[in-house]
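In: Could you work out the structure for the sequence below:
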Amino acid sequence: MTAPHPAPPTFPMFVSVEEARTLLRQLLPERRTETVALASAFGRTLAADLMARVSHPSATESALDGIACREADTLAASPEQPTRLRLIGESRAGLAFAGTVGAGEAVRIYTGAPLPQGANAICPVEQLQDDSDRADGDGVLLLRPASPGDVRREGGDFEAGETVLHAGALLTPARVALAAALGHAEVPTLKPLRVAVMSTGDEVIEPGQPLSAGQVYNSNAYGLLGMLREAGCEAVLLPAAPDSPEALEQALTSIGGADILLTSGGVSMGKYDFVRDLLIQEGKVSFWKVRMRPGGPAMLGGWKGLPVFGLPGNPVSSLVVFQVIVRPALTGQPLSTLRLRAGTPFRGLADKTAFWRAEVRGSQVFDYGKQGSGVLRSLSDAGALVIMPEGGAAEVGDEVDVVLMD
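Out: As a prediction, this is how the structure comes out:
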């Protein structure tokens, strides 16, 4: 008697990288809004547009230390024939000069100080010589013409009422500083997703413990922990789960309160890939396997209402899948890439998107060489991924899309 064929899977297999991102986004819970103090805003995602409450600069001011004067009075100035102006006061941040600069006059000015009325140009201190020993009072010699280009115009950066930061922006240090300059002490943000991280496998042990033959330190979990925190998530590190259905089910049951679980290992084709079996037999599967290298065995599903993204166990595969699929879905930001010239050829794969580890040197990118999924130091040394679409290839000099891992 001929054995019956196994039933075909009822879930998508070999999805594209873009499909994997979309399916993951659909499983994530709706984000709640939370207003936080500016000091706690770093790494959060902005939930609403931010408008400037003031103009910046708040007054027309000097970009450097020197003198403020009328440009027309200084056009003939040179080292050979300096132009002399009479000093009538000074302007500094917090104490502006109250008078008006007239013909042949100047005011000492410091970076960020308001430009006096009547002045329209600055001459830097490096191009000045003191001339105060003359009988007619304080004076200064200009060795070159004063420049209007060294004047910062009021509102030149942004004006009051202008929308400067937009909803969805990740609050980097530069954007937090900008929010402060806009006049906001608090900002509306999306409450961070709480993401649990768990490695699986009998061979996985914690760093610092004695390592026996066939065992491996739990590097994946700590790499993912850092990447999650960098993405603005609240990351929770769980103990590694051994290779048994009972232990894995117990670990999943104990999580409590997570928005999503990231597992590392247990989703490939092996006999002891219990994450795969648990999702297929007792949970639900949104997809299994992605058309990418490295990282093809990735799996997305759910178990008792908890979204579960199963990352491959190989360390490079795990971190690359997180960078190109999971991170964009968690942050709501598109995958950030730049265009560089190939310094070496990059091969393509007929049926997969390839993410080749590479080194950036200036405006070029070079194949790192060691592309094995277990070569973890390659991500640290190379620091970049060249994206090669299905069926594509690049020769030296071709432009390629590059993802920076740092």
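
In: Going by C-alpha atoms from here, please, whenever you check contacts or count neighbours.
Out: Will do.

In: Now do the helices in the stretch 251-400 of the chain.
Out: 274-282, 315-321, 327-331, 377-382 (DSSP state H, counting those that start in this stretch).

In: Among these, single out whichever gets nearest to residue 220.
Out: helix 315-321 (5.6 Å; Cα to Cα).

In: Give the other helices and strands that the closest one contacts.
Out: helix 219-230, strand 306-311 (3 or more Cα pairs under 8 Å, 6 or more residues apart in numbering; DSSP states H and E).

In: Mind doing that once more with 10 Å?
Out: helix 219-230, strand 260-264, strand 292-293, strand 306-311, strand 353-361, helix 377-382 (3 or more Cα pairs under 10 Å, 6 or more residues apart in numbering; DSSP states H and E).

In: Adding mean neighbour count and distance to residue 179, write those out as TSV.
Out: Listed next are the helices and strands packed on helix 315-321 as TSV, based on neighbours: other Cα atoms under 10 Å; distance: least, Cα to Cα, whole Å:
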stretch	mean neighbour count	distance to residue 179
helix 219-230	19	20
strand 260-264	24	30
strand 292-293	22	39
strand 306-311	26	34
strand 353-361	23	32
helix 377-382	16	33
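
In: Go through stretch 271-279 and flag the buried ones.
Out: 272-279 (16 or more other Cα atoms under 10 Å).

In: Dump the residues you listed into a markdown table; add distance to residue 47 as well.
Out: Conversion of these to a markdown table gives the following (distance: Cα to Cα, whole Å):
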| residue | distance to residue 47 |
| --- | --- |
| 272 | 43 |
| 273 | 39 |
| 274 | 38 |
| 275 | 34 |
| 276 | 35 |
| 277 | 38 |
| 278 | 36 |
| 279 | 33 |
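
In: one more, for comparison:
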Amino acid sequence: MHRQHIDLDEAIQILKDTLPLPETEILPLEQAAGRVLAVPLLARVDHPSVDDSAMDGIACKLSDSQRTPVTLKLVGESRAGEGFSGVVNTGECIRIYTGAPVPEGADAICKVEDLQIEGDQVTLLHPARSQDIRHRGSDFRAGQEGLQKGDVLSPARLALCASMGHRTVEVFKKLRVGILSTGDEIIEAGEPLAPGQVYDSNKYGIYAQLLDLGLEPVLLPHAADHPEKVKENLKEAGLDVLLTSGGVSMGNYDIVRDLLFGEGEVRFWKVNLRPGGPALCGLWEGLPVLGLPGNPVSALVVFEVLFKPAVFALLERTDPPHRKVRARASNPFKAVPKKTAYWRAKLVFEDGELQVQDGNAPLSNMLRGLAHANALVVVQPGEAIEAGELAEVLWL
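Out: Coordinates of the predicted model:
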């Protein structure tokens, strides 16, 4: 028995439980940017591996350098990759460079700007400091967890992987997600447009959303309003998930709805959401299917607020699916009875605070309004937001 007219949080959970957990693969670091870690990553080494210098200057004994000016004898140098092999004794110092090992006997650094050097005589104009030594393991120790399962490998995290001694990482494989547009009225952009026809904008918007999500989009041939056409397009697709556009509402030609109800399994149909209420989730021959509405804004918004959070939960991503902020409403945002509304809007910073303005495109086929929006205002059922009130906003 499928669920009907459910709240968004329940729909996200059902969809997450319907999606297949992706397999993992091991990739070299240069191929792992933007991927999601499948296991925690432990450091294999200490970092730094020795006590080293945070700056160019000299290394000496702290006790020799507190009353300045003071002159010390220069007895050698330490540079990154080749340290000083001797011992620094009282009255002595060595030249040292950023990242170079601090030798035995030295416990302070005086930066080069505070030095006068003549031959092997070095005069310190200001005291040396022990805090300019970076101690072994001060960043991380061998065996310490540096990254969590679910972390997305950003540039800084890739660099951390290498610093911890990892040349490869285990990440989740990208889900292959098919995009299927339905409807006799849909034609490819650029073709001659007959009366009543419309260009297929949804598949390109969804394609870009899937790329942003780090998944592998697969564009399927357009399906006319006949279930057999849909099934033909899926035979050789090799998909993990199918996203359909259109065909999920109450009409006589809503073929995705008819296919899942007639030959598949429906998990939920209709979500207490606007735009995008007719969203449908189910299985067809074991393939998870999320049916998105055909109206362009509805399709893209349902992807954003339903599919994206479900994928984040599936991968146990450690970052949130959306950046949520509070902003002052510049104009009213209406409520919808029994449904959570996500209205297109624009965030701006004015008069010293974050403000949100109406996107001025109320209908779900008005794509231009969404194209110029950078936010969605969340309006709870029956609780309109008046001008001047603080609103919950998803910053896109």
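
In: Any idea what the TM-score is?
Out: With the length set by TM-score structural alignment, normalised by the length of the second structure, the two chains reach a TM-score of 0.83; 386 aligned residues with a Cα RMSD of 3.1 Å.

In: and which of the buried residues of stretch 271-279 of the first structure is nearest to residue 13 of the first structure?
Out: residue 276 (12.8 Å).

In: Distance check, the nearest residue to that closest one once chain neighbours are set aside against residue 314 of the first structure.
Out: Closest residue to residue 276 of the first structure apart from its sequence neighbours, by Cα to Cα, 6 or more residues apart in numbering: residue 267 at 4.7 Å. Computed as Cα to Cα, to the nearest Å, the residue 267 of the first structure to residue 314 of the first structure distance reads 11 Å.

In: Which one's more surrounded, the two?
Out: residue 267 (28 against 19; other Cα atoms under 10 Å).

In: Now check that one against the second structure: what is it aligned to?
Out: Aligned counterpart of residue 267 of the first structure in the second structure: residue 248 (TM-score structural alignment).

In: Test my guess that that match contacts residue 258.
Out: Yes - Residue 248 of the second structure lies in contact with residue 258 (Cα atoms under 10 Å); the separation is 8.2 Å.

In: Next, format the helices and strands packed on helix 315-321 of the first structure as TSV and append distance to residue 10 of the first structure.
Out: Output for these, formatted as TSV (distance: least, Cα to Cα, whole Å):
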stretch	distance to residue 10 of the first structure
helix 219-230	30
strand 260-264	22
strand 292-293	21
strand 306-311	18
strand 353-361	24
helix 377-382	35
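
In: For residue 32 of the first structure, which of the ones you listed is the nearest?
Out: strand 260-264 (15.2 Å).

In: isn't residue 345 of the second structure right up against residue 392?
Out: No - under the criterion of Cα under 10 Å, residue 345 of the second structure is not in contact with residue 392, lying 11.5 Å apart.

In: joint contacts of the two?
Out: 329, 356, 376-377 (Cα atoms under 10 Å, 6 or more residues apart in numbering).

In: Can you name the two of those that sit furthest apart?
Out: 329 and 376 (12.0 Å).

In: Show me what residue 94 of the first structure aligns to in the second structure.
Out: When the second structure is aligned by TM-score structural alignment, residue 94 of the first structure is paired with residue 81.

In: so that match touches residue 102, yeah?
Out: No - counting by Cα under 10 Å, residue 81 of the second structure stays clear of residue 102, with 11.9 Å between them.

In: So which of these two has more stuff around it?
Out: A count of neighbours by other Cα under 10 Å puts residue 102 above the other of residue 81 of the second structure and residue 102, at 29 against 8.

In: So what's the residue count around the closest residue in space to the more buried one that isn't next to it in sequence?
Out: Of all residues not flanking residue 102 of the second structure in the chain, residue 52 sits nearest, at 5.1 Å (Cα to Cα, 6+ apart). If you count neighbours by other Cα under 10 Å, residue 52 of the second structure ends up with 25.

In: Quick check: the gap between the aligned partner of residue 52 of the second structure in the first structure and residue 115 of the first structure.
Out: If you follow residue 52 of the second structure across to the first structure using TM-score structural alignment, you land on residue 61. Applying Cα to Cα, the value for residue 61 of the first structure to residue 115 of the first structure is 5 Å.

In: ok, now residue 56 of the first structure?
Out: 14 Å.

In: For the closest residue to residue 88 of the second structure other than its chain neighbours, give me its contacts.
Out: Spatial nearest neighbour of residue 88 of the second structure, chain neighbours left out: residue 105 (4.7 Å); criterion: Cα to Cα, 6+ apart. Residue 105 of the second structure sits next to 59-62, 86-90, 92-93 when contact means Cα under 10 Å, 6+ apart.

In: For residue 307 of the second structure, state which of those is nearest.
Out: Taking those together and measuring to residue 307 of the second structure by Cα to Cα, the closest member is residue 59, at 57.1 Å.

In: could you say what helices and strands the host helix or strand of the closest one packs with?
Out: Assigned by DSSP states H and E, residue 59 of the second structure falls within strand 57-60. If you count contacts as 3+ Cα pairs under 10 Å, 6+ apart, strand 57-60 of the second structure packs onto strand 70-78, strand 92-96, strand 108-111.

In: Of all those, which one is nearest residue 197 of the second structure?
Out: strand 108-111 (72.7 Å).

In: ok, and what's touching that closest one?
Out: Contacts for strand 108-111 of the second structure (Cα under 10 Å, 6+ apart): 52-65, 93-97, 102, 124-133.
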